[in-house]
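Visitor: A predicted structure for the sequence below; I have some questions about it.
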Amino acid sequence: MAESLAPPFDQRVAHQMTSISSLLVAPGQHRAYDIILEEVNAFVDLFDFAYAARAYRVWTAITDLVSAPGGPGSDELCELVAREAATDWLVVDVCSRESIDAYFDRWAVRTGLTNEN
């Protein structure tokens, strides 16, 4: 059997994705932009593991809907897209690399990112 060249998967990445997603879909007055900014840096410590960099890029691309120069500057769009990404993540089978790959492939397209780990 050939050895996989993919970086190892660490459940902490899935846990952090689930944590952010749960906060984003929870009822309340919390701004999606603020939630993402408060939580996204946890992925930096996990960059050696599969999906951590992709997760970081997806969430920061979503915050760019508010803060990127030349971007739409739209809190409403950020809220909508963040909650869609969160809801989508919460149905991912975190034990299946195929399911996780499919999630990040979809959101790479949705956010205009490349398809890299």
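Guide: Great, that's in hand. Numbers count the residues shown, from 1 in each chain.

Visitor: use CA for all of it now, contacts and neighbours both
Guide: Will do.

Visitor: surely Ile20 meets Ile35?
Guide: Yes - Ile20 is within contact range of Ile35, at 7.3 Å (criterion: Cα atoms under 8 Å).

Visitor: between these two, which one's more packed in?
Guide: Neighbours were counted for Ile20 and for Ile35 using other Cα atoms under 10 Å; Ile20 has more, 20 against 16.

Visitor: and the comparison structure, right after this:
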Amino acid sequence: MEDDRLERRFLAAMTALSRLVLTPQGERTYDIAMDSAGQFITDFFNCDHGGAAYAIWMEVSDYLDDPRGPMTEQACEEVGRKVATEWLAVDQSSPESISDFFTRWRSPTPWPV
């Protein structure tokens, strides 16, 4: 029962973060990822995809701050918006749909934009 509640909170956190990324004239995607990703380790690590959620949002931030990447605001924004848009399209009542999302975003090919 507690696990189900934690999983629902995890899904809500992913949804809230995604909506924030897609908010027009909102914060930079980089700042949102940096400020919000930690919760997936501290609060949701024991969830089915807590660690994967953290990794995805840190990879989004890498588009701006990793010297091996494009290091552009535009690339970070584009990928962050793509992750957020795809997350909001996930059928959250389907564990398979949720797993498919995290599988699709697991360590993408280097620096796709």
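Guide: Received it, and whenever you're ready, just let me know what you need. Keep in mind that what you see is a predicted model, and the values were worked out from it rather than measured.

Visitor: care to give me the TM-score?
Guide: With the length set by TM-score structural alignment, normalised by the length of structure 2, the two chains reach a TM-score of 0.85; 105 aligned residues with a Cα RMSD of 1.6 Å.

Visitor: look up how far Val60 of structure 2 lies from Ser36 of structure 2.
Guide: Using Cα to Cα, to the nearest Å, Ser36 of structure 2 is found at 12 Å from Val60 of structure 2.

Visitor: only the buried residues of stretch 32-48 of structure 2, if you could.
Guide: By neighbour count with 16 or more other Cα atoms under 10 Å, stretch 32-48 of structure 2 contains the buried residues 32-34, 36-41, 44-45, 47.

Visitor: and for stretch 17-35 of structure 1?
Guide: Neighbour-count burial for stretch 17-35 of structure 1 flags 17-18, 20-25, 32-33, 35 (criterion: 16+ other Cα under 10 Å).

Visitor: corresponding residue for Ile32 of structure 2 in structure 1?
Guide: Aligned counterpart of Ile32 of structure 2 in structure 1: Ile35 (TM-score structural alignment).

Visitor: ranges for the strands of structure 1?
Guide: Counting by DSSP state E, structure 1 has no strands at all.

Visitor: what residue is smack in the middle of it?
Guide: Ranked by distance to the mean C-alpha position of structure 1 (Cα atoms, centre = their mean), the top residue is Ala55 at 3.7 Å.

Visitor: now, which of the buried residues of stretch 17-35 of structure 1 lie within helices?
Guide: 17-18, 20-25, 32-33, 35 (DSSP state H).

Visitor: turn these into CSV, including distance to Leu90 of structure 1.
Guide: Shown next, in CSV, are those (distance: Cα to Cα, whole Å):
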residue, distance to Leu90 of structure 1
Met17, 9
Thr18, 7
Ile20, 10
Ser21, 7
Ser22, 8
Leu23, 11
Leu24, 11
Val25, 10
Ala32, 16
Tyr33, 19
Ile35, 16
